[in-house]
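K.L.:
pasting a predicted model and its sequence here:
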Amino acid sequence: MELETVLYRVEGNVAIISMNRTKALNAMNKQIFVDLTTAFDAAESDSNVRVVIVNAEGRAFCAGGDIAEMKGLDNSEAVFDFYNIAGIFMKKMMNFAKPVITAAHGAIAGAGTSLLMAGDIALVSDDAFFMVAFGAVGLIPDCAGHWMLPRACGMHMAKELMMTQRQVKAPEMKELGLCNHVYPKDQLMDEAMKLATKIAKGPLNCYSSSKALMNKALETDLDTLLAEETEAQAAARMHANGEEGLGAFLEKRKANFQ
């Protein structure tokens, strides 16, 4: 697998997908969305991969969209193509069946904010800052930012961050619910790997099912969600992991999930 803007490797049961446009501070152009999609396809098809970590090389997680490339989109068809490719990837990442951890350092700006929030668990370094920077260049949040940001920090705060483009440093990111944990920069990937390795030992069929239910929880009514939850729980119970988990509990031993 040859990728121009992304590095892909597997360690144990964890796929590590690293953005690698370091000279551009990992600004997101059309190619990086294509390469990220290819990398996620590889992680999806590899049965050995049970968890994915998305991080970045260089000084920053992501400086946002590639301004020069976007400025060159001078007709509606080109603009639509760019954002359609971006949307295809974001939908794939947000709905990915396997657990996804984002591990970000330095600048997390523009489209990078969406990439951070698209993971199931977001970890950041103590030098990280989050900036919904679109208004500064006369654009609106993209890459599903309008969907994710209010869910992460509430509607009023989301609008403030959108309208002011202010920097939110790592401690406040945690306070607002934009990340789960903050770590020293030199410990970020070690902590991400510890967490990924722990999750990889769990019942992935359950995690996948719960992810799907949580993603739609705010768009459905209680009766519908309960019906889908009941159906999913029945499937979990009849899965080999359900049999193993219940048996291990009764036998007072550690479960060995598939």
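P.N.:
Yes, it's here. Residues are numbered from 1 along each chain as shown.
K.L.:
for the rest of this, base every contact and every neighbour count on C-alpha atoms.
P.N.:
OK.
K.L.:
quick one: the helices in the stretch 101-250 of the chain, in order.
P.N.:
Shown for the stretch 101-250 of the chain, the helices assigned by DSSP state H, counting those that start in this stretch span residues 111-118, 145-153, 155-164, 170-176, 188-200, 204-216, 222-238, 240-250.
K.L.:
starting at the chain centroid, how far to stretch 74-84?
P.N.:
Averaged C-alpha coordinates place stretch 74-84 at 24 Å from its chain's average position (Cα atoms, centre = their mean, to the nearest Å).
K.L.:
quick one, which of the helices of the stretch 101-250 of the chain is nearest to Gln31?
P.N.:
Ranking those by proximity to Gln31 (Cα to Cα) places helix 111-118 first, at 14.3 Å.
K.L.:
tilt between the closest one and helix 145-153?
P.N.:
Angle between the axes of helix 111-118 and helix 145-153 is 60 degrees (criterion: axes from the mean of the first three to the mean of the last three Cα atoms, to 10 degrees).
K.L.:
circling back: mind putting the helices of the stretch 101-250 of the chain into TSV with mean neighbour count and distance to Val6?
P.N.:
Below are the helices of the stretch 101-250 of the chain laid out as TSV (neighbours: other Cα atoms under 10 Å; distance: least, Cα to Cα, whole Å):
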stretch	mean neighbour count	distance to Val6
helix 111-118	26	14
helix 145-153	17	22
helix 155-164	15	28
helix 170-176	17	25
helix 188-200	17	17
helix 204-216	16	25
helix 222-238	13	35
helix 240-250	15	34
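K.L.:
next one for the comparison:
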Amino acid sequence: MFFLQVKTVDYVSVVTIVRPPANALSQELLQELSNLLESLENNRDSRVIVLRGEGRFFCAGADIKEFTALSNEDDYRQLAKKGQDVLQYIESYPKPIIAAIHGAALGGGLELAMSCHMRFVSETAKLGLPELQLGIIPGFAGTQRLPRYVGVGRACEMMLTSEPITGKEAVQAGLANAAYPEEELIDRVMEIASKISKKSPITVSAVLQLLKYANSDSFYKGIEKEAELFGNVFSSNDAKEGVAAFIEKRPPHFKGE
């Protein structure tokens, strides 16, 4: 594995994202995560998975430079669809996956965290979907999952302003389960994971299976439409300007084209 490390102790598997400096969510990283989860799915020594990031961040966003290698609307649509499929696999996983978020979970990083069954955060963590700042939109089901947790109005505010919220605010909004001082975060998450690991794997899997029914048909229609519009938006001049401005570290100048 290039970007992930895994250590399993007492039925808890800690999966660490290692892609410095920001643990950016690339297509390779997503595929590697999917492959790793497939290998753990039938591993009887692994009952709970904790997903965390090494260094300063959980995952500070998608790998924007990777987008510049794509050339047409269909390429961008397929990129979104592949990301959505991996995150849907995570959300439907038969073992609990807990995100331990410190530093930042932005853009694709927050979309990854939202696909996990639980999210615990450091009090000062930054969580948000700032894609509109780059002239693009979320593409890994963020437009559908965020309103489910924080409500339509708050989700609209977060996406349209591109302003992140803190870990404490995420708990208040319903986006995270609990917030802890950063130095306590992983220990507290491991305590929770340990409690879950002592339950019957049969009952845990049954509850996770039943929770999937909370997603309505409109959710799946929504993520399909998101992938379509992700491709449409990415083919615009504004998207090209936004990505170029991000790479060049300057403010974007959008023209609505």
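P.N.:
Here it is on my side, so go on. Owing to the predicted nature of the structure, the values given are computational and were not obtained by experimental measurement.
K.L.:
TM between them?
P.N.:
For this chain pair, the superposition-based TM-score is 0.80 by TM-score structural alignment, normalised by the length of structure 2; 217 aligned residues with a Cα RMSD of 1.5 Å.
K.L.:
that older thread, reformat the helices of the stretch 101-250 of structure 1 as JSON lines; add distance to Val14 of structure 1.
P.N.:
As requested, these are exported to JSON lines (distance: least, Cα to Cα, whole Å):
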{"stretch": "helix 111-118", "distance to Val14 of structure 1": "18"}
{"stretch": "helix 145-153", "distance to Val14 of structure 1": "25"}
{"stretch": "helix 155-164", "distance to Val14 of structure 1": "32"}
{"stretch": "helix 170-176", "distance to Val14 of structure 1": "25"}
{"stretch": "helix 188-200", "distance to Val14 of structure 1": "7"}
{"stretch": "helix 204-216", "distance to Val14 of structure 1": "13"}
{"stretch": "helix 222-238", "distance to Val14 of structure 1": "23"}
{"stretch": "helix 240-250", "distance to Val14 of structure 1": "20"}
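K.L.:
of all those helices, which one comes closest to Phe134 of structure 1?
P.N.:
Set against Phe134 of structure 1 and scored by Cα to Cα, the helices of the stretch 101-250 of structure 1 come closest in helix 155-164, at 7.4 Å.
K.L.:
tell me the contacts of Thr166 of structure 2?
P.N.:
Glu123, Thr124, Ala125, Lys126, Leu127 (Cα atoms under 8 Å, 6 or more residues apart in numbering).
K.L.:
Leu106 of structure 2 pairs with which position in structure 1?
P.N.:
Leu106 of structure 2 maps onto Ala109 in structure 1, with residues paired by TM-score structural alignment.
K.L.:
do I have it right that its match meets Ala128?
P.N.:
No: the criterion here is Cα atoms under 8 Å, and Ala109 of structure 1 misses it with Ala128 at 10.1 Å.
K.L.:
quick one: the residue nearest to the spatial centre of structure 2 from Ile64 of structure 2, how far?
P.N.:
Compute the mean C-alpha point of structure 2, and by Cα atoms, centre = their mean the closest residue is Leu112, 1.4 Å away. Applying Cα to Cα, to the nearest Å, one obtains 16 Å for the distance of Leu112 of structure 2 from Ile64 of structure 2.
K.L.:
what's next to the top helix by length along structure 1, contact-wise?
P.N.:
Ranked by residue count and defined by DSSP state H, the top helix of structure 1 is helix 76-94. Applying Cα under 8 Å, 6+ apart, the external contacts of helix 76-94 of structure 1 come out as 30, 33-34, 36-37, 40, 70, 73, 100, 115, 118-120, 143-144.
K.L.:
identify the residue of structure 1 aligned to Phe2 of structure 2.
P.N.:
By TM-score structural alignment, Phe2 of structure 2 lines up with Glu4 in structure 1.
K.L.:
which residue is the nearest non-sequential neighbour of the equivalent of Pro99 of structure 1 over in structure 2?
P.N.:
Applying TM-score structural alignment, one finds that Pro99 of structure 1 aligns to Pro96 in structure 2. Taking Cα to Cα, 6 or more residues apart in numbering as the measure, Pro96 of structure 2 lies nearest to Val48, with 5.3 Å between them; neighbours along the chain are not counted.
K.L.:
good, wrapping up.
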